[in-house]
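Chemist: Sequence unavailable; structure follows:
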């Protein structure tokens, strides 16, 4: 795709706790996705601590890159180290002024919060929060979601100042983009379409080879902006294009379908978790896990929004636990080993009976870091899916990575086996 000519933006994530890795940054990725949806080119995401000089340096850097919009996150609290608004005011050449209406709003919010803490000095807290009512002269004020308001300072570039907590930043962003100031700053944006294809069971090298072929065979391929990502063992192919290039994208998808019909499981961006949740509607599932510590049951429950279709689960590491809790024959374990397809099948069948379910999935494997053998090295995992109608799917696979990687990828494999079994594939 050609170099961007429309509206451009930069993001400054502030916070020493984020800079040092104590807190993972969720705001940068969220804002990047929202800008992408708007058709605004994101030039840079920068990260700095709470030092005013460092924040201002990031602002000056982005302004020097010619961006139309700068978005900051963090540093809007009442404490002395929250200096983002003051720094932005100085950068924009604006005085800080006390907004009386905002002071009242913050006071009312704080008073409500303090009702739960009767021993705290209310006046001292309100005085500390009065700092949050100081805004750059002429700024557009964004109503607080917590206690911190956001501000928008129109100019070249326009600066949007948002709070750090994602639960406050995300709804405030929606309010920010609706303002005339932000709409004016991104007026030159390009309208894009964005589509996501998801694959499972294909290495990145295989996809790379297919895309190289598509580059040669699809006319106008260079009009597509394609980003690929390996996520939890799945390949995510995100393609962005201008609306008039929809036919080119359709040709690309035709190439992917032709080369990888079995590996594509989603052309609309839907996640395997959502697909499995839909397939489990009206059903009851049980899990039997060894090496994944209940992660599959948790993943199923989280996506369903409740435990309505998760009838129950057993986590059994020790062989004795497999026998006592799931009724797996000790002789079967002795003959084939705990990490084996026969034991996985027995675990699934037992979970089906124990919880009165119509669907069951079992996982048993060697997650590491020790315990593997030459025949069954670390990363060897056996899976079994059993349905009440007698249908079943059993697989053994070798998964790469450390203990955490193996456990996470195991749940992904299990979800795809469930999808195939419930969808009638084998």
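Modeler: Looks like it came in fine. Quick caveat, the model's predicted, so the values are computed rather than measured.
Chemist: From here on, just use CA atoms for contacts and neighbour counts.
Modeler: OK.
Chemist: all helices for the stretch 1-150 of the chain, in order.
Modeler: Here the stretch 1-150 of the chain has its helices, by DSSP state H, counting those that start in this stretch, at 16-19, 27-38, 52-64, 84-92, 100-114, 122-129.
Chemist: what's the most buried one of those?
Modeler: Comparing the helices of the stretch 1-150 of the chain by mean neighbour count (mean count of other Cα atoms under 10 Å), helix 84-92 ranks first with a mean of 20.
Chemist: got the angle between it and helix 52-64?
Modeler: Comparing the axes of helix 84-92 and helix 52-64 via axes from the mean of the first three to the mean of the last three Cα atoms, to 10 degrees yields an angle of 50 degrees.
Chemist: just checking, what packs against helix 84-92?
Modeler: For helix 84-92, the elements it packs on are helix 52-64, strand 134-136, strand 158-162, judged by 3 or more Cα pairs under 8 Å, 6 or more residues apart in numbering; DSSP states H and E.
Chemist: Need those in a markdown table (columns: distance to residue 377).
Modeler: Output for these, formatted as a markdown table (distance: least, Cα to Cα, whole Å):
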| stretch | distance to residue 377 |
| --- | --- |
| helix 52-64 | 48 |
| strand 134-136 | 61 |
| strand 158-162 | 49 |
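Chemist: take the one below as the second:
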């Protein structure tokens, strides 16, 4: 089955609002074994929407549209669907009664324009919306199954799960399973080279990659007639991905780098403290975002200025003067002092130039030093150069520090 998704609204075509509905619907439909053929974003123009309904319905088996079902004059999706179907609109009495009851229960005044939300094309069925005022619509157009849902994400998702997913799932004749691995420490091209033939488009299970903020997600999708077949092939491919990528893989599903670091700290009974300069507490925040981190994260310092580094972390003044705050020796000193002063097994430090100012030819914006004090194991220090703006540099620095700690904890 092939599907096209339409999103309606001037706010979308003008870039004022990001279309998250299409992304969510694509993921849900793909999970049901439905191939997404295209997305289209349309303005609040009846003729344009009607034309899109007609053209898209001739190219796919399933058409899902969101938006344009509200009570205002620019909400024209129901009229456009009627135009595409070649029929009139009519009042749907049960919908009108439900809308009136909803306003009465919530003690809201009901505008006359809300009556338009109870209108439906004569050739369409109504999808009851128990989560808002705008009913959805269902119809057949050019042999294509058409669903129209409200643009409000919470209402759209609830209606899809309750009313549409069961219908589509019942028609499914194949089992599709997916797993996603997270990796960090190598670029997408390098990861792709390691995966090699696993990423061939004709292969089943399919393997694909996406990148977001330095983290590369490897998605494995297995599609077979039966669940045992799909599970077996999925497990085998995931195992092969892990074998080829090794320590680049930090977790699966929703697990983050900080989740992985905390999990390993707890498993080994170790503790860590942090000393941060350019990240300004971001590293500590990431660690404390993980439930249970209090058992392994002792605390930290935000030593942004040189005077704070000297006073709170006891970094020697002479070292700061000779090497500069953004340097390997200072990063090492910060990490070692954090471990010593907190009584932790590890000290993790970050110092760098996040920008947009403060850089030089010798030390440009994006230069970051990260250090990990390991007690008797000595102190590691790495120089990094991150692209992007201030927020991107800080984010990549904190993630790289977490990854350094994670890799150390993976050592036997």
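Modeler: All right, it came through fine. All values reported here derive from a predicted model rather than from experimental measurement.
Chemist: can you tell me which of the helices of the stretch 1-150 of structure 1 comes nearest to residue 290 of structure 1?
Modeler: When these are compared by Cα to Cα, helix 27-38 sits nearest residue 290 of structure 1, at 33.9 Å.
Chemist: Check the mean deviation of that closest one from structure 2.
Modeler: For helix 27-38 of structure 1, the mean deviation from structure 2 after alignment is 0.9 Å (mean Cα distance after the TM-score superposition for structure 1).
Chemist: Give the aligned range of that helix in structure 2.
Modeler: Mapped onto structure 2 using TM-score structural alignment, helix 27-38 of structure 1 spans residues 21-32.
Chemist: circling back: any chance of the helices of the stretch 1-150 of structure 1 in TSV with distance to residue 171 of structure 1 as columns?
Modeler: Listed next are those as TSV, based on distance: least, Cα to Cα, whole Å:
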stretch	distance to residue 171 of structure 1
helix 16-19	21
helix 27-38	11
helix 52-64	24
helix 84-92	19
helix 100-114	17
helix 122-129	21
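Chemist: Out of those, which gets nearest to residue 331 of structure 1?
Modeler: Counting by Cα to Cα, residue 331 of structure 1 lies closest to helix 27-38 out of the helices of the stretch 1-150 of structure 1; the figure is 51.5 Å.
Chemist: Report the angle between that closest one and strand 158-162.
Modeler: Interaxial angle of helix 27-38 of structure 1 relative to strand 158-162 (the same axes, to 10 degrees): 130 degrees.
Chemist: now helix 27-38 of structure 1, how far from the chain's geometric center?
Modeler: Here the centre of helix 27-38 of structure 1 is set off from its chain's centre by 12 Å, with Cα atoms, centre = their mean, to the nearest Å.
Chemist: among the helices of the stretch 1-150 of structure 1, which is nearest residue 136 of structure 1?
Modeler: Among the helices of the stretch 1-150 of structure 1, helix 84-92 sits nearest to residue 136 of structure 1 (Cα to Cα), with 5.2 Å.
Chemist: biggest helix in structure 2 by residues?
Modeler: Looking across structure 2 with DSSP state H, the single longest helix is helix 390-410.
Chemist: Counting by contacts, list what it packs against.
Modeler: The contact analysis (3+ Cα pairs under 8 Å, 6+ apart) places helix 390-410 of structure 2 against helix 257-268, helix 282-288, strand 346-352, strand 367-373.
Chemist: Out of these, which is the most enclosed?
Modeler: Among these, strand 346-352 has the highest mean neighbour count (mean count of other Cα under 10 Å), at a mean of 30.
Chemist: Quick check: that strand compared with structure 1, mean distance?
Modeler: Counting by mean Cα distance after the TM-score superposition for structure 1, strand 346-352 of structure 2 comes out at 3.3 Å.
Chemist: Need the residues that contact that strand.
Modeler: For strand 346-352 of structure 2, the external contacting residues (Cα atoms under 8 Å, 6 or more residues apart in numbering) are 270-279, 325-327, 331-332, 334-340, 366-375, 397-398, 401, 405.
Chemist: same deal with stretch 127-138 of structure 2?
Modeler: For stretch 127-138 of structure 2, the external contacting residues (Cα under 8 Å, 6+ apart) are 69-70, 95, 99, 102, 117-118, 120, 124-126, 145-150, 155, 158-159, 163.
Chemist: ok, and the closest non-adjacent residue to residue 17 of structure 2?
Modeler: Ranked by Cα to Cα, 6 or more residues apart in numbering and with sequence neighbours excluded, the top spatial neighbour of residue 17 of structure 2 is residue 11, at 5.6 Å.
Chemist: aligned partner of residue 322 of structure 2 in structure 1?
Modeler: Alignment note (TM-score structural alignment): residue 322 of structure 2 maps to residue 335 of structure 1.
Chemist: Now do the SS call for its match.
Modeler: Recorded secondary structure, residue 335 of structure 1: helix (DSSP: H, G, I helix; E, B strand; the rest coil).
Chemist: Please pull up the equivalent of residue 43 of structure 2 in structure 1.
Modeler: Under the alignment (TM-score structural alignment), residue 43 of structure 2 maps onto residue 49 of structure 1.
Chemist: I'd say its match and residue 55 touch.
Modeler: Yes - Residue 49 of structure 1 sits in contact with residue 55 when judged by Cα atoms under 8 Å, with a separation of 7.4 Å.
Chemist: buried subset of the contacts of strand 346-352 of structure 2?
Modeler: By neighbour count, with 16 or more other Cα atoms under 10 Å, these hold 270-279, 325-327, 331-332, 334-340, 366-374, 397-398, 401, 405 as buried.
Chemist: Please identify the buried residues of stretch 36-45 of structure 1?
Modeler: 36, 38, 39, 40, 41, 42, 44, 45.
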